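In: the amino acid sequence is not available; the structure is as follows:
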């Protein structure tokens, strides 16, 4: 097979903000896109006004292969990618979230190169050992051990009970504002899981313990037909969306179980078979950035090196 025709599936909502799209388009201009790659900007939960703003920005970039489409609401990013997969005829999809952007030249060509081999099903640029089940609790443990000052308005107080543990989590006031923001996100996510059903969300059934090696579903190239085969249930709650990334039935695990090769493209442009003992983590590793970045990886690299080392040991290999 010659180099495959591919589509960059970029999902964005109006609530994500136009600045993220500007950053993404600027990065496409800076780092270029292969002539064999189309770009689909999928608008979800967006107004006509936002649509017109997007059209103007796309026109200014002068990248001819960009298309703009509206997609159904719901389903989170993975549902958007599935919608594009079933409504296109490309060989490979490159999945990107609103905050994703390439980090080097020839980035899409590097992701697509190995698809010339018939058994390769996925090539990902963000390898992680994180587990939702353990990393949130370990992050909370870090909060308590750090003895950081806690302040929060009463209306934002978050209380949840998960796995029999009562959690009272508040936004933390520290010099690293990025970390503070991430900790509040952790707290909110815990509540999402707790409210998923009448019973507390069961981490044991859906998420492995740390270490939990998997490819994050941003900056990942996957055969279109394989994605369609794997996504058999469009998620309706956030926890279900996370399951496709890092749960027992994740895209990584499903592809491997179906007999496909899954490759990791490291920051130094080497390819590793998934599970290779020499594989290097490419997400939240001090002083190492990945070929595709997103808000989480960029936030991590804005922290000082000491904090990077602490967080990389707590939730990542």
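Out: Cool, the structure landed. Everything quoted here is computed from the prediction, not taken from an experiment.

In: going forward, measure contacts between C-alpha atoms and count neighbours the same way
Out: Fine.

In: helices along the chain, start to end?
Out: With DSSP state H as the criterion, the chain has helices at 18-31, 48-61, 76-86, 107-113, 132-146, 177-194, 203-206, 224-230, 238-246, 251-257, 295-302, 305-315.

In: ok now the last one, how far from the chain's centre?
Out: Averaging C-alpha positions (C-alpha atoms, centre = their mean, to the nearest Å) puts helix 305-315 19 Å from its chain's average.

In: if you count contacts, what does that helix end up packed against?
Out: helix 132-146 (3 or more C-alpha pairs under 8 Å, 6 or more residues apart in numbering; DSSP states H and E).

In: quick check: angle from the helix it packs on to helix 177-194?
Out: Orientation of helix 132-146 against helix 177-194 (axes from the mean of the first three to the mean of the last three C-alpha atoms, to 10 degrees) gives an angle of 130 degrees.

In: can you check what angle separates helix 132-146 from helix 305-315?
Out: Taking the same axes, to 10 degrees, one finds that helix 132-146 is oriented at 140 degrees with respect to helix 305-315.

In: got the buried residues for helix 132-146?
Out: Residues of helix 132-146 classed as buried: 132, 133, 134, 135, 136, 139, 140, 143 (neighbour count, 16 or more other C-alpha atoms under 10 Å).

In: then this one, side by side with the first:
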């Protein structure tokens, strides 16, 4: 790679498999909202073949931004590309954006880096979450198990709150005919509603079985239960030296990427185990520490009006029905969110309650040693 012109590299992932529309959207947002911080713009072209039309089109979209270019194949995932780029680049600070990322306000990069340079800060991001893949899968698995295995009749309340999930995993349950729905309604009138609590013990045994090592959902043991604070990887900034000082397993699969983002040894967990802060930076320029995230008005919070850099998941949330949004808020923020938004969600006996210890410091020690860093945190940049 060439010698850096600036201390900061803004690294944008252009993945062929996602098409060209996200590149056009990113470019429009990048040009509409100046970052406010001098940087080298780096594009990772992932999965493109040399001289193929798609690559030429991608170049045509981004070339006027004068990028430094890295080419990699489509093996691995986004995080694979980020770590590969970090090893090749020589910048002091790196800010990573995924293919769907779009800045939402002027001086967005400056706001991120000003917070990163505060003493004691180890990582910053535009969005974060308390979600646990383990806890969310427990809930969603029970929904599927009740519908597909136990054959409970169509329940309009479950439909309203879990439609997006059932459409993906068990559309046949949603597609029950009107006649079937009428019969089910008669059964409810005669025999009463299905009491989901009657299934709790049987499901608990099922869940314990499938989450054993080697089980169908054995991977769940790699994640904290809720709350599981982590910076989302759609947009995050970190010292290059700090990122490379961490010890991660080989990141190749989607599950490896989930572990990097929110597993026991996630990048956020390793930062916090060194006594450093993980901040969400809003459009307002404020850096919110872990216990303040639910007040940040960012990812799946209120109208998300304070999101500094959006992505496809931020935008998708706005397209859900009010009931589906409530379910996502519950899985993301649990009882830390406004209970008026989540108290009607049928949780089927699953809870997403507060656990302060998980916010103070991760309860599980990192599995990989954390070597000492030989640089001090950067000071705040004035103004």
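Out: Cool, the structure landed. Being a predicted model, the structure only gives us computed values, none of them experimental.

In: after superposition, what is the TM-score?
Out: Once the chains are laid over each other, their TM-score by TM-score structural alignment, normalised by the length of the first structure reads 0.77; 275 aligned residues with a C-alpha RMSD of 3.0 Å.

In: dump the helices of the first structure to TSV, plus distance to residue 97 of the first structure.
Out: Conversion of these to TSV gives the following (distance: least, C-alpha to C-alpha, whole Å):
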stretch	distance to residue 97 of the first structure
helix 18-31	10
helix 48-61	16
helix 76-86	7
helix 107-113	15
helix 132-146	19
helix 177-194	17
helix 203-206	23
helix 224-230	16
helix 238-246	13
helix 251-257	16
helix 295-302	10
helix 305-315	22
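
In: minimum distance to residue 264 of the first structure: which of those helices has it?
Out: Nearest to residue 264 of the first structure, of all the helices of the first structure, is helix 107-113, at 9.3 Å by C-alpha to C-alpha.

In: give me the mean deviation of the closest one from the second structure.
Out: Once fitted to the second structure, helix 107-113 of the first structure is off its aligned match by 0.6 Å on average (mean C-alpha distance after the TM-score superposition for the first structure).

In: number of residues surrounding residue 178 of the second structure?
Out: Residue 178 of the second structure sits with 9 neighbouring residues when counted by other C-alpha atoms under 10 Å.

In: and the aligned partner of residue 275 of the second structure in the first structure, what does it touch?
Out: Per TM-score structural alignment, the equivalent position to residue 275 of the second structure in the first structure is residue 259. For residue 259 of the first structure, the contact set (C-alpha atoms under 8 Å, 6 or more residues apart in numbering) comprises residue 119.

In: distance of residue 259 of the first structure from residue 230 of the first structure?
Out: Residue 259 of the first structure sits 13 Å away from residue 230 of the first structure, going by C-alpha to C-alpha, to the nearest Å.

In: what does residue 308 of the second structure correspond to in the first structure?
Out: Matched to the first structure by TM-score structural alignment, residue 308 of the second structure sits across from residue 291.

In: so who does the residue mapped onto residue 229 of the second structure from the first structure touch?
Out: Using TM-score structural alignment, the equivalent of residue 229 of the second structure in the first structure is residue 213. Residue 213 of the first structure is in contact with 127, 128, 129, 130, counting by C-alpha under 8 Å, 6+ apart.

In: now do 6 Å
Out: By C-alpha atoms under 6 Å, 6 or more residues apart in numbering, residue 213 of the first structure lies in contact with 128, 129.

In: hmm, back to that, can you tell me how far the match of residue 275 of the second structure is from residue 48 of the first structure?
Out: Taking C-alpha to C-alpha, one finds residue 259 of the first structure at 44 Å from residue 48 of the first structure.

In: how about residue 228 of the first structure?
Out: Applying C-alpha to C-alpha to residue 228 of the first structure and residue 48 of the first structure gives a distance of 30 Å.

In: just want to know which of these two has more residues nearby.
Out: Each of residue 228 of the first structure and residue 48 has its neighbours counted (other C-alpha under 10 Å); residue 228 has more, 15 against 8.

In: so the equivalent of that one over in the second structure versus residue 86 of the second structure, what's the distance?
Out: With TM-score structural alignment as the criterion, residue 228 of the first structure lines up with residue 244 in the second structure. The gap separating residue 244 of the second structure from residue 86 of the second structure is 7 Å, by C-alpha to C-alpha.

In: can you count the residues close to residue 313 of the first structure?
Out: 11.

In: same check on residue 261 of the first structure?
Out: Neighbour count for residue 261 of the first structure, taken as other C-alpha under 10 Å: 18.

In: with residue 329 of the second structure instead?
Out: Residues near residue 329 of the second structure, counting by other C-alpha under 10 Å, number 26.

In: for it, what is the corresponding residue in the first structure?
Out: By TM-score structural alignment, residue 329 of the second structure lines up with residue 312.

In: who are the contact partners of the closest residue to residue 71 of the first structure other than its chain neighbours?
Out: Spatially, and ignoring its direct neighbours in sequence, residue 71 of the first structure is nearest to residue 44 (5.5 Å; C-alpha to C-alpha, 6 or more residues apart in numbering). Contact analysis of residue 44 of the first structure by C-alpha under 6 Å, 6+ apart lists 13, 71, 73.
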